[in-house]
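A.B. asks: no sequence for this one, just the structure:
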């Protein structure tokens, strides 16, 4: 399976395309297809990179 978030690094700001109510999230780690993101409204979430492509946020 393809890692849809391989380019994301700790510290980057992202949005979940299917969960806009989670708000902005900061990438905490991206290891072996598992990405941990701390979202403003949902807290820390671990996602499977083969199932969702997070959207990087620039200058927001």
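C.D. replies: Looks like it came in fine. Quick caveat: nothing in here was measured; it's all calculated off a predicted structure.

A.B. asks: make it CA atoms for all contacts and neighbour counts henceforth
C.D. replies: Will do.

A.B. asks: Quick check, residue 25 in contact with residue 40.
C.D. replies: Yes - Residue 25 lies in contact with residue 40 (Cα atoms under 8 Å); the separation is 6.1 Å.

A.B. asks: neighbour-wise, which of these two wins?
C.D. replies: Comparing residue 25 with residue 40 by other Cα atoms under 10 Å, the one with more neighbours is residue 25, at 25 against 13.

A.B. asks: structure B:
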């Protein structure tokens, strides 16, 4: 999981695979494996990147 999350940069859009109701999120920071994401429906969430593999979103039309 760490490998994919290491590529996440501020401004990138992501989804949480286990929390689809949180909606689309924007990465705020990714420091030392701690990823802060601002989700539309859940607000700011800080996650341990070794425990969850966020899914990058490249097409916001779907």
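C.D. replies: Arrived safely. This is a predicted model, so every value here is computed, not measured.

A.B. asks: returning to what we had before: overlap in contacts, residue 25 and residue 40 of structure 1.
C.D. replies: Taking Cα atoms under 8 Å, 6 or more residues apart in numbering as the criterion, residue 25 of structure 1 and residue 40 do not both touch any residue.

A.B. asks: Quick check: the closest residue to residue 56 of structure 1 other than its chain neighbours vs residue 57 of structure 1, distance?
C.D. replies: Counting by Cα to Cα, 6 or more residues apart in numbering, the nearest residue to residue 56 of structure 1 once its immediate chain neighbours are dropped is residue 14, at 4.3 Å. For residue 14 of structure 1, the distance to residue 57 of structure 1 equals 5 Å [Cα to Cα, to the nearest Å].

A.B. asks: who has more neighbours, the two?
C.D. replies: residue 14 (21 against 13).

A.B. asks: Quick one: residues contacting that one.
C.D. replies: Residue 14 of structure 1 makes contact with 24-27, 54-57, according to Cα under 8 Å, 6+ apart.

A.B. asks: Residue 3 of structure 2 belongs to a helix?
C.D. replies: Yes - under DSSP: H, G, I helix; E, B strand; the rest coil, residue 3 of structure 2 falls within a helix.

A.B. asks: Quick one: map the residue nearest to residue 56 of structure 1 onto structure 2.
C.D. replies: Using TM-score structural alignment, the equivalent of residue 14 of structure 1 in structure 2 is residue 14.
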